[in-house]
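In: Got a predicted model here, sequence first, then my questions.
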Amino acid sequence: MNENNRAKMSLGTEIATMLKSNVRDYAMYIALVLIFIFFGIRTGGLFLSSRNLSDLINQTGYVAVLAIGMTIILIIKHIDLSVGYVAGFLGAVSAILLKAGLNVWLVIPIILCLGIVVGIYQGFLVAKVGVPAFVTTLAGMFIFRGLLSLVTQGTGTIIVSNRTFRNLSNGFIPDFNSGGSIHILTIIIGVIAVILMTYSQFKSRKNMLKYNFQVSSKPIFISKIAFLTLIIIVIFSILAGYKGIPWTAIIVGAVLFIYNFILNKTKLGRYIYGIGGNAEAAELSGVNVRKITFFAFASMSMLAALAGILYTSRLSSATPQAGLGFELDAIASSYIGGVSVNGGIGKVTNTIIGALVIMSLTNGMNLMGVDISFQYIVKGAIFILAVAFDVRTRSGRK
């Protein structure tokens, strides 16, 4: 066998090994690509249009924010069923405060702080009193649903007229030339994103080689960078063809960066994974499990407050139905994104992909005119398939 054939075989073996060992992570990306292709074809390209993809990002914003917080909760083997109505209620409070004449930049921190207070209350019940998270947050769901009905019962719907607030989930970053057909700043940001991604990949590979960790071969590594570059260029080019990057993407990107840094670069992140893997062992090794639990619930409710702001901004109003089913989309996004049902495993970056899968299904089926009843059935089927796939692949590795 000649050298070329041996190289081809080794390369093929490496690709097969990578796919097998990372099948759970790759599966969600493949699923998202297939969803985009399917709806792109079935809607005659409407699904892939610049305007619809911008709308998809804005629609996904509140779910993505909730799912990031839910990922941490699920990693430590808890759950929060109250986040939907916490988001709905605090979104309504923000509308009330804006209507009362408060400055938008004062309202936003007030709502986020109220979210933290809610999280501390629920974290106290779970970590200190010992009430199971399921019971605590189920009670919270009822409480905040009642509070939402209470604050909206007078008018039914509270209209938000503040333009700055509405632009949080409907606006786009400004461009140098507002009259141009192509959003130049979006193209520039896309190029910067490619440069930063490439630098990060090379730096990570260099560090792994420095400490003798196994890395992929150069052809695989270069192919990965080329594929990621292509994806970034396509996404930013499509967005540049409409109004550019939505502010929602900037907000979600900032939240994602912060929480990804916390989970991967700090002691707090290691403690979170440690508690999820084995809480008793983590406690014996000196980790304050109660404090971490407090943080997880306070963080979750703060992000629920942010989600409420984004959702209220998106609708430009607060309604008594706000928050309905939000927690289900957040939980589904986390599990589709690879969070283990046994805790201890999960990435917020993958959770964003899970949120995109859920919202892409909703967006695509709406464009096709699929009845809402069938939409719930499809999303439920996708959810159970994702969890079953997770269980099977992880048990297979053992």
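Out: Great, that's in hand.
In: switch to C-alpha atoms for all contacts and neighbour counts from now on
Out: OK.
In: which residues sit in contact with the closest residue to residue 77 other than its chain neighbours?
Out: Spatial nearest neighbour of residue 77, chain neighbours left out: residue 343 (5.0 Å); criterion: C-alpha to C-alpha, 6 or more residues apart in numbering. Residue 343 sits next to 74-77, 276-277 when contact means C-alpha atoms under 8 Å, 6 or more residues apart in numbering.
In: Would you indicate which residues of the helix or strand hosting residue 140 are buried?
Out: Using DSSP states H and E, residue 140 maps to helix 133-152. The neighbour-count check on helix 133-152 (16 or more other C-alpha atoms under 10 Å) flags 133, 136-138, 140-141, 144-145, 147-149, 151-152 as buried.
In: same for it, what does it pack against?
Out: helix 83-99, helix 104-123 (3 or more C-alpha pairs under 8 Å, 6 or more residues apart in numbering; DSSP states H and E).
In: and the angle from the longest one to helix 83-99?
Out: Translated: helix 104-123. 150 degrees (axes from the mean of the first three to the mean of the last three C-alpha atoms, to 10 degrees).
In: contacting residues around helix 104-123?
Out: Contacts of helix 104-123 (C-alpha under 8 Å, 6+ apart): 86, 90, 93-94, 97-98, 136-137, 140, 162, 164-165, 293-306, 309.
In: same deal with stretch 149-163?
Out: By C-alpha under 8 Å, 6+ apart, stretch 149-163 touches 92-93, 95-96, 98-99, 104, 166, 313, 316-320.
In: mind checking the end-to-end distance for it?
Out: Taking C-alpha to C-alpha, to the nearest Å, stretch 149-163 runs 25 Å from one end to the other.
In: contacting residues around the residue lying closest to residue 145 once chain neighbours are set aside?
Out: Closest residue to residue 145 apart from its sequence neighbours, by C-alpha to C-alpha, 6+ apart: residue 85 at 5.4 Å. Applying C-alpha under 8 Å, 6+ apart to residue 85 gives the contacts 141, 144-145, 148, 322-324, 326.
In: got CSV for these, with distance to residue 81 too?
Out: Shown next, in CSV, are the contacts of residue 85 (distance: C-alpha to C-alpha, whole Å):
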residue, distance to residue 81
141, 6
144, 11
145, 12
148, 16
322, 15
323, 11
324, 11
326, 9
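In: can you list the buried residues of helix 133-152 in TSV and add distance to residue 195?
Out: Conversion of these to TSV gives the following (distance: C-alpha to C-alpha, whole Å):
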residue	distance to residue 195
133	43
136	46
137	43
138	45
140	45
141	44
144	45
145	46
147	48
148	46
149	49
151	48
152	48
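In: okay, now the one to match up with it:
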Amino acid sequence: MQIPTQKTMTRHPEPSEPKIQPFAQMIKNNIRSYSMVVALVLIMLLFQLLTDGILLRPLNVTNLILQNSYILVLAIGMMLVIITGHIDLSVGSVAAFVGALAGILMVQHHVPMIVTVVLSLLLGALIGAWQGFWIAYVKIPAFIVTLASMLLFRGLTMVVLKGQSIAPFPKSFQNISSGFLPDVFHGKNIHLLTLIIGGLLSILFIWLEIKKRNNAKTYGFDVIPAAMFIGKLISIVVVITVFSYVLATYEGIPNILIILATLIVAYSFVANKTIVGRHIYAIGGNEKAAQLSGVKTKRVTFWVFVNMGVLAALSGLIFAARLNAATPKAGNLFELDAIAACFIGGASAYGGIGTVSGAIIGGLVMGVMNNGMSLLGLGIDWQQAIKGLVLLAAVAFDIYNKNKAS
């Protein structure tokens, strides 16, 4: 009998062949993501027709970005809070309070803009830490803590402003929300720098997608058919090109869009590619199991609310810069719009599910609806009613999918 040698006993596993993921299976696995993207496109096309083409005019597209920027900033932080299984009702009041103090510092005491912005963000972090302490370590429900903070900071905003608005802000501060990237190429009738940036983004997107697909093939993961992959690349590149051209025909890329893009990329990376992001999802999926697995659940929850406080402060600064005033009514219902954006964008009411890109899509759905209904002349009463129905439908859809999967 032949005695097996080390050479014959050892088998080196060969990489498995990548499997082509069927179209129906791909749709099923990503139904919530695709459905929200399709819903956004359909809503845009509907209002484009109803408004006789006004919705997608360059001026209105730019206004859409400027009008919804502070809600999108809040939605990014709120998505992380919801993923951990909590909620934050205080973000609108915190944004108003930070904006009020920024107005007092810059307008009344002439503190330099950079110093004011840094102090405002630090104040937001302290407020978030204060709330995170009660939620993570004292174990008071987030709903109660943030509801108390909503009332507290709304009252403090009225106190520090004495019921009056403070204006105007310095021009450099206004440019945060209303300024545009200068065209270094000095195009006559079109913003050439915007077109160049759009082209570079298209090239970067194609390179990243090809690299991602090749990596998936290397490790034997499922990939979509080549024809669909090429179609996806062409579709996204067309969207980037058209969007860049629309912006280029007006004033170019708004400064706030650069801030938003930076936040989206940074937070998407943290959520999907880092240990911290995995811990956040683990806590939302099952906090007890995450704790038994070695996750510092209290620490992670604490820092999630610190982060929310910083983004609420940034949102308050953006809103004050756009309005060019610090007002007692600032931030009204911001928290509801941010929460709605997250749930419409795919967050689960039970925690553990959601993406930063989904929050942005949800925020855009709400923003396009608001803008479209305003262009059609619908009153704020009907707008609120329709937004409420959309939110209810989104959560019902999430629960339906969850029950169907189980």
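Out: Thanks, I have the structure now. Keep in mind it's a predicted model, so treat the numbers as computed, not measured.
In: Give me the TM-score for these two chains.
Out: Once superposed, chain against chain, the TM-score is 0.95 (TM-score structural alignment, normalised by the length of structure 1); 387 aligned residues with a C-alpha RMSD of 1.4 Å.
In: Contacts for stretch 243-263 of structure 1 next, please.
Out: 54, 57-58, 61, 64-65, 68, 167-175, 183, 185-186, 236, 239, 268-270, 272, 310, 347-349.
In: Check stretch 383-403 of structure 2 too.
Out: Residues outside stretch 383-403 of structure 2 that contact it (C-alpha under 8 Å, 6+ apart) are 32, 340, 343-344, 346, 348-349, 366, 369-370, 373.
In: Helices - which of those land there?
Out: In this view, those that belong to helices under DSSP state H are 32, 340, 343-344, 366, 369-370, 373.
In: Most neighbours among those, please name it.
Out: residue 344 (29 neighbours; other C-alpha atoms under 10 Å).
In: What lines up with that one in structure 1?
Out: Alignment note (TM-score structural alignment): residue 344 of structure 2 maps to residue 336 of structure 1.
In: now residue 405 of structure 2
Out: Match for residue 405 of structure 2 (TM-score structural alignment): residue 397.
In: now residue 203 of structure 2
Out: Aligned partner of residue 203 of structure 2 by TM-score structural alignment: residue 195.
In: how near is its match to residue 153 of structure 1?
Out: Taking C-alpha to C-alpha, one finds residue 195 of structure 1 at 52 Å from residue 153 of structure 1.
In: cool, residue 303 of structure 1 as well?
Out: 25 Å.
In: Those two - which one has more neighbours?
Out: residue 303 (28 against 13).
In: got a list of what that one touches?
Out: Contacts of residue 303 of structure 1 by C-alpha under 8 Å, 6+ apart are 65-66, 69, 112, 115.
In: How about residue 285 of structure 2?
Out: 84, 351-353.
In: again with residue 305 of structure 2
Out: Per C-alpha under 8 Å, 6+ apart, neighbours of residue 305 of structure 2: 81, 128-129, 131-132.
In: Out of the residues you listed, grab the one that's most surrounded.
Out: When the contacts of residue 305 of structure 2 are compared by neighbour count (other C-alpha under 10 Å), residue 132 ends up highest, at 29 neighbours.
In: residue in structure 1 matching it?
Out: Matched to structure 1 by TM-score structural alignment, residue 132 of structure 2 sits across from residue 123.
In: Ok, residue 81 of structure 2 next?
Out: Under TM-score structural alignment, residue 81 of structure 2 pairs with residue 73 in structure 1.
In: ditto for residue 323 of structure 2
Out: Here residue 323 of structure 2 is matched to residue 315 in structure 1, going by TM-score structural alignment.
In: Against which helices or strands is the helix or strand that contains residue 72 of structure 1 packed?
Out: Assessed by DSSP H and E, residue 72 of structure 1 sits inside helix 50-75. Applying 3+ C-alpha pairs under 8 Å, 6+ apart, one finds that helix 50-75 of structure 1 contacts helix 218-240, helix 247-265, helix 267-277, helix 289-315, helix 326-336, helix 348-368.
In: Could you rerun that using 7 Å?
Out: Packed against helix 50-75 of structure 1 by the contact rule (3 or more C-alpha pairs under 7 Å, 6 or more residues apart in numbering; DSSP states H and E) you find helix 218-240, helix 247-265, helix 289-315, helix 326-336, helix 348-368.
In: Structure 2: matching residues for the second one?
Out: Going back to what we said before, that points to helix 247-265 of structure 1. So helix 247-265 of structure 1 sits over residues 255-273 in structure 2, by TM-score structural alignment.
In: Mind reading off the mean deviation between the matching stretch and structure 1?
Out: Following superposition, stretch 255-273 of structure 2 is found to deviate from structure 1 by 0.9 Å on average (mean C-alpha distance after the TM-score superposition for structure 1).
In: Which positions in that stretch come out as buried?
Out: 255-257, 260, 263-264, 267-268, 271.
In: can you tell me which of those lies nearest to residue 224 of structure 2?
Out: For the buried residues of stretch 255-273 of structure 2, the closest approach to residue 224 of structure 2 (C-alpha to C-alpha) belongs to residue 268, at 22.3 Å.
In: Would you mind measuring from that closest one to residue 312 of structure 2?
Out: Per C-alpha to C-alpha, residue 268 of structure 2 is found 18 Å from residue 312 of structure 2.
In: re earlier: so can I have TSV of the ones in helices among the contacts of stretch 383-403 of structure 2 showing distance to residue 52 of structure 2?
Out: Formatted as TSV, these follow (distance: C-alpha to C-alpha, whole Å):
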residue	distance to residue 52 of structure 2
32	30
340	28
343	30
344	27
366	20
369	15
370	17
373	13
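In: Let me know the closest of those to residue 220 of structure 2.
Out: Out of these, the member with the shortest distance to residue 220 of structure 2 (by C-alpha to C-alpha) is residue 32, at 25.2 Å.
In: Stretch 117-126 of structure 2 vs structure 1 - mean distance after superposition?
Out: With mean C-alpha distance after the TM-score superposition for structure 1, stretch 117-126 of structure 2 averages 0.5 Å from its match.
In: Run the chain-centre distance for that stretch.
Out: 20 Å (C-alpha atoms, centre = their mean, to the nearest Å).
In: in it, what counts as buried?
Out: Within stretch 117-126 of structure 2, the residues that qualify as buried are 117, 119-126, counting by 16+ other C-alpha under 10 Å.
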